[in-house]
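Peer 1: Coordinates for the following, if possible.
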Amino acid sequence: MRGRDDEYAKFVRARSLALLRSAYLLTGDQHLAEDLVQEALARTHRAWSRLRETGNAEAYARRTMYHLQVSVWRRRKVTEVLPGDLPEPLDRHGHDDAESIARRMTVERALRSLSARQRAVVVLRYFEDHTEVEAAETLGVSVSTIKTQTTRALERLRKLVPELTDFRTTEGTGR
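Peer 2: The predicted structure is shown next:
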């Protein structure tokens, strides 16, 4: 039992930050992202004995995160606005780069303006680098839904953030 817990703790230390980044992109809120990761890791722990043998622990945790978030999106909506933001990143000299901060904030605001499903598709396809088929399987929808949501999301992002017009989809390649 001790070795199992040690392996799980090592997994959590190694992958929590990456899971948190994905969760933040899905939720748009640091606290909700932390809750999402915590719940996904709790479920991963319950399945740990079979996951550690197959080496699929991170895939299981990510899939659990996406399914939990889809469940949240399907619930009745109650508008909640939380004022907190992440601290601003520093440039390589330890100073704020106003231009990159403004660009990041613009992109974050644009991502938050997408529908929940569109945001999930963008995160899966372009942040997590999943294929259309993998994204469809993760979200439990058809590949055509992924293609439609991707197209609509990118159109909206390009409209809100014109600098993204150079960003092209790789349609037809499955990536």
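Peer 1: all contacts plus neighbour counts: C-alpha atoms, from now on.
Peer 2: Noted.
Peer 1: for Ile146, what are its contacts?
Peer 2: With contacts defined as C-alpha atoms under 8 Å, 6 or more residues apart in numbering, the neighbours of Ile146 are Val121, Glu132, Ala135, Ala136.
Peer 1: For the residues you listed, give me a markdown table that also has distance to Gly28.
Peer 2: Shown next, in a markdown table, are the contacts of Ile146 (distance: C-alpha to C-alpha, whole Å):
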| residue | distance to Gly28 |
| --- | --- |
| Val121 | 14 |
| Glu132 | 23 |
| Ala135 | 19 |
| Ala136 | 21 |
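Peer 1: Out of those, flag the one nearest to Tyr8.
Peer 2: Minimum distance to Tyr8 across the contacts of Ile146 is 26.0 Å, recorded for Ala135 (C-alpha to C-alpha).
Peer 1: helix/strand/coil for the closest residue in space to the closest one that isn't next to it in sequence?
Peer 2: Leaving out its chain neighbours, the residue that sits closest to Ala135 by C-alpha to C-alpha, 6 or more residues apart in numbering is Leu124, at 6.0 Å. Counting by DSSP: H, G, I helix; E, B strand; the rest coil, the backbone at Leu124 sits in helix.
Peer 1: Make sure Leu124 is actually in contact with His130.
Peer 2: Yes - when contacts are counted by C-alpha atoms under 8 Å, Leu124 is listed as touching His130 (5.6 Å).
Peer 1: So the two - more neighbours on which side?
Peer 2: Each of Leu124 and His130 has its neighbours counted (other C-alpha atoms under 10 Å); Leu124 has more, 24 against 18.
Peer 1: measure that one to Ala9 for me?
Peer 2: For Leu124, the distance to Ala9 (C-alpha to C-alpha, to the nearest Å) stands at 26 Å.
Peer 1: any idea which helix or strand comes after the longest helix along the chain?
Peer 2: Longest helix in the chain, counting residues (DSSP state H): helix 2-27. Of the helices and strands lying after helix 2-27 in sequence (DSSP states H and E), the nearest is helix 30-46.
Peer 1: Also this sequence, please, to line up against the first:
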Amino acid sequence: MDQREEQEFAEYFAAKRDSVRRTAYMLCGDWHRADDLAQTAFVSLHRRWRKIRDRAATDAYLRKTLVRASIDESRRPWRRERQVEELPEPAGQGGPRLDDQVATREDLLAGLRGVPSRQRAVLVLRYFEGLDVSGVAKALGCSEGTVKSQTARGLENLRKVLGGLGEEVDSRG
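Peer 2: Just a heads-up that it's a prediction; the model follows:
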């Protein structure tokens, strides 16, 4: 790339870095993995920067690359193990009840981690990135019907996971 193209990419990177990182975090629920996913997406974009003819479609390309990187990473065998911040408390010990707490962002992120990666990608793109059904279909390279069904299943799974979080807290209290 020549110096002008490098400067264009540097400006684009500076403008989009934080929003791409936040989207990556919503996809995976871990800031370290989000940094890795964002870096993977930007490296891929940098490699193809010269070939991009329609600069208006750059955001869509970057978003699609980010989602695909997230899905690919979630399929890796070492990602099937889940790490938790704290060990679960034995039943019968006092703790906060879910109905006494205000729903927090952490609850939502914990719920999203319990949803399969493709459904999570659809939910994040639809409800956090604000894309419509056709935009999500383009970003994921699938049909609008698939987006609709994955949205419905994803919301159903998210409700189950969030309901399960409430049952866990209720059983302790």
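Peer 1: quick revisit: buried ones in the longest helix of structure 1, by neighbour count?
Peer 2: The neighbour-count check on helix 2-27 of structure 1 (16 or more other C-alpha atoms under 10 Å) flags Tyr8, Val12, Ser16, Leu19, Leu20, Ser22, Ala23, Tyr24, Leu25, Leu26, Thr27 as buried.
Peer 1: what's Asp2 of structure 2 in contact with, if anything?
Peer 2: Counting by C-alpha under 8 Å, 6+ apart, Asp2 of structure 2 has no contacts.
Peer 1: any idea how far it is from Arg55 of structure 2?
Peer 2: When Asp2 of structure 2 is compared with Arg55 of structure 2 (using C-alpha to C-alpha), they lie 17 Å apart.
Peer 1: How about Val102 of structure 2?
Peer 2: 42 Å.
Peer 1: can you check Gln119 of structure 2 too?
Peer 2: Counting by C-alpha to C-alpha, the gap from Gln119 of structure 2 to Arg55 of structure 2 is 28 Å.
Peer 1: higher neighbour count, these two?
Peer 2: Neighbour comparison, Gln119 of structure 2 and Arg55: the larger count goes to Gln119, with 22 against 10 (by other C-alpha under 10 Å).
Peer 1: how about the nearest residue to the more buried one, chain neighbours excluded?
Peer 2: Gly154 (4.8 Å).
Peer 1: so which strand or helix has that neighbour?
Peer 2: helix 144-172.
Peer 1: Could you give me the buried positions within that helix?
Peer 2: Buried-residue list, helix 144-172 of structure 2, by 16+ other C-alpha under 10 Å: 144, 146-148, 150-151, 153-155, 157-158, 161-162, 169-170.
Peer 1: what sits against Glu73 of structure 2?
Peer 2: Taking C-alpha under 8 Å, 6+ apart, one finds Arg79 in contact with Glu73 of structure 2.
Peer 1: can we see that at 7 Å?
Peer 2: Residues in contact with Glu73 of structure 2 (C-alpha atoms under 7 Å, 6 or more residues apart in numbering): none are found.
Peer 1: Next: Leu109 of structure 2.
Peer 2: Met26, Gly29.
Peer 1: once aligned to structure 1, how far is the helix or strand hosting it on average?
Peer 2: In this assignment (DSSP H and E), Leu109 of structure 2 forms part of helix 105-113. Superposing on structure 1 places helix 105-113 of structure 2 at an average distance of 1.2 Å from its equivalents, by mean C-alpha distance after the TM-score superposition for structure 1.
Peer 1: hang on, the earlier thing: how close does the residue nearest to Gln119 of structure 2 get to Lys148 of structure 2?
Peer 2: With C-alpha to C-alpha as the criterion, Gly154 of structure 2 and Lys148 of structure 2 are 10 Å apart.
Peer 1: For Gly154 of structure 2, see how far away the residue nearest the centre of structure 2 is.
Peer 2: By C-alpha atoms, centre = their mean, structure 2 has its centre lying nearest to Leu27, at 1.1 Å. Distance of Leu27 of structure 2 to Gly154 of structure 2, computed by C-alpha to C-alpha: 13 Å.
Peer 1: Between those two, which contacts overlap?
Peer 2: By C-alpha under 7 Å, 6+ apart, the residues touching both Leu27 of structure 2 and Gly154 are Arg120.
Peer 1: Please tell me how far Val161 of structure 2 sits from Leu108 of structure 2.
Peer 2: Here the criterion is C-alpha to C-alpha. By it, Val161 of structure 2 lies 10 Å from Leu108 of structure 2.
Peer 1: And for Cys142 of structure 2?
Peer 2: 26 Å.
Peer 1: More neighbours: these two, which one.
Peer 2: Comparing Cys142 of structure 2 with Leu108 by other C-alpha under 10 Å, the one with more neighbours is Leu108, at 16 against 12.
Peer 1: For that one, which non-adjacent residue is spatially closest?
Peer 2: Nearest to Leu108 of structure 2 is Leu162, by C-alpha to C-alpha, 6+ apart, at 7.7 Å.
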